[in-house]
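> generate a structure from the sequence data that follows.
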Amino acid sequence: MQELTQQELIDRVNHNEEGSFAVFLFTPFCGTCKITERMLEIIRTMQPDLPLVKSNINFLPQLSREWQITSVPCIVMLEAGKENTFMYRMQSVDELYRRLLPLINN
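Model prediction:
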């Protein structure tokens, strides 16, 4: 999973020609973030074309405020023409896969 800086992420959001994608927001010392990342890697193994990137929230002060991120881990789904969707609770690989499925089909 590619890790983006704040500027790279802002550029991708503002100039998104690739369609919908998701951003996994984490901090390196968060145990729940590590579990979520493992679940996302399982999904990426099944769906290598999943448009998913990650960013360390510690280096995203502007986007954290703009998106009003309340905690990590957080997955932000950015779908063209729709309001951003924020996921804070990742219970299982299956549930996470179902929630990310619309991005795969776009």
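> every contact and neighbour count from this point should use C-alpha atoms.
Noted.
> ok but Glu95 is inside a helix, no?
Yes - under DSSP: H, G, I helix; E, B strand; the rest coil, Glu95 sits within a helix.
> who's in contact with Leu52?
Leu52 sits next to 1-2, 21-24 when contact means CA atoms under 8 Å, 6 or more residues apart in numbering.
> now Glu66
If you count contacts by CA under 8 Å, 6+ apart, Glu66 has none.
> distance of it relative to Arg44?
Separation of Glu66 from Arg44 (CA to CA, to the nearest Å): 28 Å.
> how about Glu83?
In terms of CA to CA, Glu83 sits 24 Å off from Arg44.
> here's the other one to compare against:
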Amino acid sequence: MLAEISARDWYKIEPLEYTALLITSPFCQTCTLAEKMVEEAKNIEGRTNIYKLNLQLAPDFAYEYKIQSVPMLLLFHRQTLVARLSPIKHTGNILHFLTNNREE
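Reported below is the predicted structural model:
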């Protein structure tokens, strides 16, 4: 299960490498499916820390990152947004996103 964090907690995290954030809403059935796929991708890929953020509780975050729909997966490198994935189609799609948006 992905650890759910608040926007306030997100801003306190100081990741050294890549971190992903799954943007969801508790009223979104597609988000529930996306979370399962993201968890599976996280277990396979194993290098990226992935958290979950409830957008209903983070309107300022939504505005700052121009989030217009959920679910959405954001990839950050040391707090800098480097890529976003939406729609989330399947586990392979997520794995491709996590591995091909890195500069290593």
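> quick revisit: Glu83 and Arg44 of structure 1: which is more packed in?
Neighbours per residue, other CA atoms under 10 Å: of Glu83 of structure 1 and Arg44, the larger number sits with Arg44, 16 against 9.
> aligned partner of that one in structure 2?
Matched across to structure 2, Arg44 of structure 1 falls on Lys42, judged by TM-score structural alignment.
> kindly report the same for Cys30 of structure 1.
Mapped onto structure 2 by TM-score structural alignment, Cys30 of structure 1 lines up with Cys28.
> and Thr32 of structure 1, helix, strand or coil?
Per three-state DSSP, the local secondary structure of Thr32 of structure 1 is helix.
> over to Leu22 of structure 2?
Local secondary structure at Leu22 of structure 2 is given as strand here, using three-state DSSP.
> let me see the contact set for it.
Going by CA under 8 Å, 6+ apart, Leu22 of structure 2 touches 35, 50-53, 71-74.
> how does it look with 7 Å?
Neighbour list for Leu22 of structure 2: 51-53, 71-74 [criterion: CA atoms under 7 Å, 6 or more residues apart in numbering].
> in a markdown table, list those along with secondary structure, neighbour count and distance to Glu104 of structure 2.
What follows is these, written out as a markdown table (DSSP: H, G, I helix; E, B strand; the rest coil; neighbours: other CA atoms under 10 Å; distance: CA to CA, whole Å):
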| residue | secondary structure | neighbour count | distance to Glu104 of structure 2 |
| --- | --- | --- | --- |
| Tyr51 | strand | 21 | 22 |
| Lys52 | strand | 22 | 25 |
| Leu53 | strand | 21 | 27 |
| Pro71 | coil | 25 | 27 |
| Met72 | strand | 18 | 24 |
| Leu73 | strand | 26 | 20 |
| Leu74 | strand | 22 | 18 |
